[in-house]
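got a structure for you, letters missing:
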């Protein structure tokens, strides 16, 4: 009776989390629906080109690899008469937001072992200001966040039962993440290392067998993009031809001079336009070569001004984790709203740090959270070089919510993490016994 009661309670909490996520995103999209007509990164344009002409490009006769393909491909599936409607984008983002909140709930219930903490984590994702803001924009953050949750769920399933049929989907999900957000390419080897060395007693042959199926799943999903790029552009393009520009955007003389002047106003990126146009004239017909030219110029600037390169990297880290959103183009312009959001994130970050301390000395718990921490390290590392702002951390918000739930609720129950770890150890012992043929049945 008690188990049935707790089961019903957990189900009600899970459904409530989904309803909150759906309701808040529906309200936000309804109130700010005009923002869905904006297309700052041309993803809707790409989706409509795919729907109309079957070409991933900004024109029917000009294929591109400038943007990652997954998000526009997804939008193109919902196009009607070659057009992507507000309703289609809004519906997709509501569904993805609900999945992210619900998936975070499931992860918290497994990693923390508390229905209260699981509900707290799920609600934190459901009402997260940054995620809600991105849900009303035609941009990749909403899909990327859902994919992060999917990867963590699949990684946890593999950790519990490391089999081929759970490893292949994990690798495939990682590939989808890369096709949505190229930054995730640096996450892939981290997850593979976690898979290989999760069992310290495993032989090298066993380590390869643990990672191999995931690598196969990754390659199967990535291969069409690589083959397409090789056929279209005559060379291997791993992700996109946009990385060089974002590297240059973060490392150029104009931006460095702005930082050196201690100007508190936002840097005007349009000051870079003359340089970009000159490079486009020189390399415009070859996107891959233009990408390399952007990268070369950025690295040259960093080598010529190393002190400013270090200072700009530090500033980017501050921007990445800044709790207060900047007022840009009329958004987040209300000081009380921005202050409230800042207070929200300061409290959440404080609880997340407390959650980290709750995991001290618990190696099994750290192992379970391994891919999540790896993603954080990847974001910190990549965005120390590439252009960044607070929205770049959006896919990491579910992990912050999980740590905050542990710090705020899970850490109040000292047995929570310990019990979860004990269960993990018992499962590991049982699997080991099964391999030796000593387990019953």
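Received the coordinates, thanks. Remember, predicted model here, so these are calculated numbers, not experimental data.

from here on, contacts and neighbour counts on C-alpha atoms
Will do.

how much space between residue 141 and residue 394?
6 Å (C-alpha to C-alpha, to the nearest Å).

overlap in contacts, the two.
residue 131 (C-alpha atoms under 8 Å, 6 or more residues apart in numbering).

show me the helices in the stretch 301-441 of the chain, by range?
Assigned by DSSP state H, counting those that start in this stretch, the stretch 301-441 of the chain shows helices spanning 306-320, 335-358, 363-368, 370-382, 397-408, 415-436.

could you identify which of those is most buried?
helix 397-408 (a mean of 27; mean count of other C-alpha atoms under 10 Å).

helices and strands around it, which ones?
helix 86-111, helix 115-126, helix 141-160, helix 335-358 (3 or more C-alpha pairs under 8 Å, 6 or more residues apart in numbering; DSSP states H and E).

closest one to residue 204 among these?
The closest of these to residue 204 is helix 141-160. By C-alpha to C-alpha, the value is 17.9 Å.

which neighbouring elements make contact with the closest one?
Helices and strands touching helix 141-160, by 3+ C-alpha pairs under 8 Å, 6+ apart, are helix 86-111, helix 129-135, helix 164-180, helix 370-382, helix 397-408.

relative to residue 17, which of those is closest?
Evaluated with C-alpha to C-alpha, the helices and strands packed on helix 141-160 place helix 86-111 nearest to residue 17, the distance being 6.5 Å.

show me what counts as buried in the closest one.
Neighbour-count burial for helix 86-111, with 16 or more other C-alpha atoms under 10 Å as criterion, is recorded at 86, 88-111.

and if you look at stretch 185-203?
For stretch 185-203, burial by neighbour count (16+ other C-alpha under 10 Å) applies to 185-188, 190-192, 194-198.

now stretch 224-241
For stretch 224-241, using 16+ other C-alpha under 10 Å, the buried residues are 225-226, 229, 233, 237-241.

spatially nearest residue to the spatially most central residue of the chain (excluding sequence neighbours)?
Nearest to the geometric centre of the chain sits residue 395, at 3.1 Å (C-alpha atoms, centre = their mean). Setting aside the residues directly before and after it, residue 395 is nearest to residue 145 in space (C-alpha to C-alpha, 6 or more residues apart in numbering), at 4.0 Å.

residue contacts, residue 185?
Counted by C-alpha under 8 Å, 6+ apart, residue 185 has contacts residue 178.

could you do residue 345 as well?
Residues in contact with residue 345 (C-alpha under 8 Å, 6+ apart) are 323-324.

one more time with 10 Å, if that's ok
When contacts are counted by C-alpha atoms under 10 Å, 6 or more residues apart in numbering, residue 345 is found next to 128-130, 321-324, 339, 351, 400.

put this next to the first one:
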């Protein structure tokens, strides 16, 4: 005689119910957005004047808004440092007036776009609403991301452009989307010249993530070339302007050689060292115009690398650590430009320490998620290559660039929304596994 076994549905654990609520309830998403917005508005109340690089960008934007052109400190036309950010900020200043308020509100709009892209890309890359929301929450409370909003630095605007360009490529449904992507990457290149490295990376992931790789190669190769060509066309008017006003063809900017030399000379430490004797001597050398000085800096930097390959190799881990080990560098801007810094120095320092600990946790989750995702995809019989790799590709490109030039923690800022997305996926995955513990199927014999 056999007995029939009746299986009753498993009763969800309390944690599982809370995870479902987090992933599905509209009020949760609204709450995350409210927190994201409020923290960024709050930091705009801090009075902080532009200093160092920010002062340069702010001054160029004021000049452009006044119709005076892109000029150096002596009033001569220049192509020093990419002009995309001052041009964008100059347009804002021309419309709303040159002020810290206009700057802050423009950065706030860019920061909200970063949040929207983080949520949308989190859903697309990881196929999970809960993971996308968790990523947005992690980004919402990330102190260093918040701290940049009042600053006249490139990072917030550039990150929004980079993420928007990636979103268009990942979600494209027609060739017209490639036109939009080309324009976005072109503008991003005007802000950071190395941006176009990302385009081949995007199409390489697209090519390898599915089968029939050789059959799909010609189409994807052509689409990638189209995006690169459209990006180049977007930059072309600025290149022509440089030839007319400087008398030389300068694609984007004239600081590439200077940046190379600051990271590769006899006293280089792996960090950005513009005060090194060889750099200061070159910058003060008479008889060289801006373009010639940049070319000479590039020659000196390459000559040093060629003559000292062993010393160059020893700098690589130092550059890597300088890029990825510290975080919270936004505090430096407040230290130099916020009148109230001395009064609240202990608060700033405490936030910096808190931020560093938070950053370490994010990066640890980012590293662990790589191996967890590969294991899960292999377990489920999926190809291990997929769009989930995009955050790691975005992290790779500034790493490779800094290894050649110099390491600065500021350069990993555009990677951090991607890190938060990935850490959000890992957190929801781990909590999901934890919610399954202790549940059992009730049976009746």
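Cool, the structure landed. Keep in mind it's a predicted model, so treat the numbers as computed, not measured.

what's the TM-score for these two chains?
Overlay of the two chains. TM-score (TM-score structural alignment, normalised by the length of the first structure): 0.80; 396 aligned residues with a C-alpha RMSD of 3.1 Å.

on that earlier part again, now for the contacts of residue 345 of the first structure, which pair is the farthest apart?
Using C-alpha to C-alpha, the contacts of residue 345 of the first structure span at most 19.7 Å, a distance reached by 339 and 400.

picking that back up, so which of the helices of the stretch 301-441 of the first structure gets nearest residue 2 of the first structure?
It's helix 415-436; of the helices of the stretch 301-441 of the first structure, that one is closest to residue 2 of the first structure (C-alpha to C-alpha) at 18.5 Å.

check which helices and strands the closest one is in contact with.
helix 86-111, helix 141-160, helix 363-368 (3 or more C-alpha pairs under 10 Å, 6 or more residues apart in numbering; DSSP states H and E).

just tell me the aligned range of the first one in the second structure.
On the basis of TM-score structural alignment, helix 86-111 of the first structure is assigned to residues 100-125 in the second structure.

how much does that stretch stray from the first structure?
Superposed on the first structure, stretch 100-125 of the second structure shows a mean distance of 1.1 Å to its aligned residues (mean C-alpha distance after the TM-score superposition for the first structure).

for residue 391 of the second structure, see how far away the nearest residue to residue 36 of the second structure once chain neighbours are set aside is.
Leaving aside its chain neighbours, residue 36 of the second structure sits nearest to residue 140 (4.4 Å; criterion: C-alpha to C-alpha, 6+ apart). Per C-alpha to C-alpha, residue 140 of the second structure is found 18 Å from residue 391 of the second structure.

tabulate the helices and strands packed on helix 141-160 of the first structure (JSON lines), appending distance to residue 44 of the first structure.
Supplementary listing: these in JSON lines, determined by distance: least, C-alpha to C-alpha, whole Å:
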{"stretch": "helix 86-111", "distance to residue 44 of the first structure": "9"}
{"stretch": "helix 129-135", "distance to residue 44 of the first structure": "14"}
{"stretch": "helix 164-180", "distance to residue 44 of the first structure": "14"}
{"stretch": "helix 370-382", "distance to residue 44 of the first structure": "26"}
{"stretch": "helix 397-408", "distance to residue 44 of the first structure": "25"}
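
among those helices, which comes closest to residue 60 of the first structure?
Comparing these by C-alpha to C-alpha, helix 164-180 comes nearest, at 21.3 Å.

what packs against whichever helix or strand comes after the closest one?
Downstream of helix 164-180 of the first structure, the next assigned helix or strand under DSSP states H and E is helix 187-197. With contacts taken as 3+ C-alpha pairs under 10 Å, 6+ apart, helix 187-197 of the first structure sits against helix 141-160, helix 164-180, helix 204-233, helix 363-368, helix 370-382.

ok, which of those comes nearest residue 328 of the first structure?
helix 141-160 (17.8 Å).

for the closest one, buried residues please.
Quick answer for helix 141-160 of the first structure (16+ other C-alpha under 10 Å): 141-156, 158-159.

contacting residues around the aligned residue in the first structure for residue 145 of the second structure?
Taking TM-score structural alignment for the superposition, residue 145 of the second structure sits opposite residue 131 in the first structure. Each residue near residue 131 of the first structure by C-alpha under 10 Å, 6+ apart is listed here: 25, 97, 125, 141-142, 145, 391, 393-395, 397-398.

over to residue 285 of the first structure?
Residue 285 of the first structure touches residue 62, counting by C-alpha under 10 Å, 6+ apart.

confirm that it sits in a helix.
No: under DSSP: H, G, I helix; E, B strand; the rest coil, residue 285 of the first structure falls outside any helix and is assigned coil.

mind checking how far it is from residue 328 of the first structure?
Counting by C-alpha to C-alpha, the gap from residue 285 of the first structure to residue 328 of the first structure is 33 Å.

please apply the same query to residue 266 of the first structure.
Applying C-alpha to C-alpha to residue 266 of the first structure and residue 328 of the first structure gives a distance of 9 Å.

please apply the same query to residue 8 of the first structure.
Distance from residue 8 of the first structure to residue 328 of the first structure, by C-alpha to C-alpha: 45 Å.

give me the more crowded residue out of the two.
Using other C-alpha atoms under 10 Å, the more surrounded residue of residue 8 of the first structure and residue 328 is residue 8, with 12 against 9.

what's the angle from the helix or strand that one falls within to helix 86-111?
Using DSSP H and E, residue 8 of the first structure sits within helix 2-31. Interaxial angle of helix 2-31 of the first structure relative to helix 86-111 (axes from the mean of the first three to the mean of the last three C-alpha atoms, to 10 degrees): 150 degrees.

how far out from the middle of the chain is helix 2-31 of the first structure?
From the chain centre to the centre of helix 2-31 of the first structure is a distance of 23 Å (C-alpha atoms, centre = their mean, to the nearest Å).

for it, which residues meet the burial criterion?
Buried, per 16+ other C-alpha under 10 Å, within helix 2-31 of the first structure: 10, 13-14, 16-26, 28-29.
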